[in-house]
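Chemist: Quick one, fold the following:
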Amino acid sequence: MKPGGIIIAGLRGRLLSAGLVRLTMGDDGVAEGQFVSGGNYMPARQEAAQRHLILPDLDSGTERLSSVGASALADNAALVLADSVAPAFQWTRGSIDGQPSTDAYIDQDSGSFVVVTDRPDGSAVIREGGPDLMWRRVEQIVTSWREAGCPSIEAFRVRATRCGHTIVVPK
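Modeler: This is a model prediction of the structure:
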């Protein structure tokens, strides 16, 4: 594509985040721009999430408190950011033995997981395990987003190269 060319593309993650971006190609082959909406194009069949998730052993891993619960990801802007730092996570929700509903985020390839039980005060009890503790990255990006005043997705900048893309939250 020539410098100055416009790209309109949908960014979608496995956590079901969505955003439409408008990028302008630079002289250096890097396209930059921002989200124009939280909507997206209809997903293609091959983009469908894996239907059969294998739940981890819920007694494995380490339990701790977190300031970021699953409810924080109800905002599409936070969800897009979480998807950008933990792109292999897939999400499911359920209840075990009549307990309160929990959210599970699972990376089937690495075996990493986090089970999140929100608390009434907005915090959460999490149990995470596997080789990649991705929830820490989710906590960090959601905290940065909150500190920036919870901007809408249209305030995010996007930088795309041949190797991938980066989403930048305004300060």
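Chemist: switch to C-alpha atoms for all contacts and neighbour counts from now on
Modeler: Will do.
Chemist: Helix, strand, or coil at the residue nearest in space to the middle of the chain?
Modeler: The centre of the chain sits closest to Asp83, judged by CA atoms, centre = their mean, with a distance of 1.9 Å. Assigned by DSSP: H, G, I helix; E, B strand; the rest coil, the conformation of Asp83 is helix.
Chemist: in the chain, which spans are helices?
Modeler: 76-85, 135-147 (DSSP state H).
Chemist: and the angle for the first one with helix 135-147?
Modeler: This means helix 76-85. Here helix 76-85 runs at an angle of 140 degrees relative to helix 135-147 (axes from the mean of the first three to the mean of the last three CA atoms, to 10 degrees).
Chemist: Please generate a structure for the following sequence too, so the two can be compared:
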Amino acid sequence: MYSSELARLTVHEDGTASGRFLGGQISFMLARPQQPPPLGVLPDLDQGDEHPALLGADALNDWNTRFVAQLAAPRTQRITLDRDGRTEHVLIDVNAGSWAALTETDGAWTVRQGGPDRIWDAIEDHVNRWREHGAPELDRFTVTATPNGHTITWPAN
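Modeler: Below you'll find the model as predicted:
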């Protein structure tokens, strides 16, 4: 979703590394191997399970919120479509075959989701937990890298 940060990590004797993001809404041009996969044919956005959204797609206009959202759905791409006289905000994970489409009517948001994962439910849960912890700035997040992968955490108040 193109919200990125730069981290300064310290490598420890055991080969792990940890540190914090530097903040500042840093953006990078992606290298070819980092490019998202082509969208291909979009799923049928009229299908799927529909329910009221607790969080609107407009929340993703904020850099920090979008960064936290992509922690919950890291392979998700975001597009906007004008369809049937309304704007649909579509999140799609091409590899998993999961998608979410959000629309706004009179200030209320609705989400329709399909595929094996409920992308928007995961994003809402992650963003709401971050907000419950006071929505700390990204430079307070901790990054830990090990041979088995990496984790990103934020302080709990």
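Chemist: How alike are these chains, TM-score-wise?
Modeler: Here the TM-score for the pair of chains, by TM-score structural alignment, normalised by the length of the second structure, is 0.87; 155 aligned residues with a CA RMSD of 1.8 Å.
Chemist: Could you identify which of the helices of the first structure is most buried?
Modeler: helix 76-85 (a mean of 23; mean count of other CA atoms under 10 Å).
Chemist: In the second structure, which residue range corresponds to that one?
Modeler: Helix 76-85 of the first structure corresponds to residues 63-72 in the second structure, going by TM-score structural alignment.
Chemist: Now check the second structure for the residue matching Phe156 of the first structure.
Modeler: Matched by TM-score structural alignment, Phe156 of the first structure corresponds to Phe141 in the second structure.
Chemist: And for that match, the neighbour number?
Modeler: Per other CA atoms under 10 Å, the neighbour tally for Phe141 of the second structure reads 17.
Chemist: same check, this time on the one 10 residues further on
Modeler: The local packing of Thr151 of the second structure (other CA under 10 Å) involves 12 other residues.
Chemist: Map it onto the first structure.
Modeler: Under TM-score structural alignment, Thr151 of the second structure pairs with Thr166 in the first structure.
Chemist: Check the gap between its match and Ile8 of the first structure for me.
Modeler: Distance check for Thr166 of the first structure against Ile8 of the first structure: by CA to CA, to the nearest Å, it reads 16 Å.
Chemist: do Arg93 of the first structure as well
Modeler: Noted for Arg93 of the first structure: a distance of 33 Å to Ile8 of the first structure, by CA to CA.
Chemist: what does Thr117 of the first structure give?
Modeler: Distance of Thr117 of the first structure to Ile8 of the first structure, given as CA to CA: 37 Å.
Chemist: Which one of these two is surrounded by more residues?
Modeler: It is Thr117, of Thr117 of the first structure and Ile8, that has more neighbours when counted by other CA under 10 Å, with 21 against 13.
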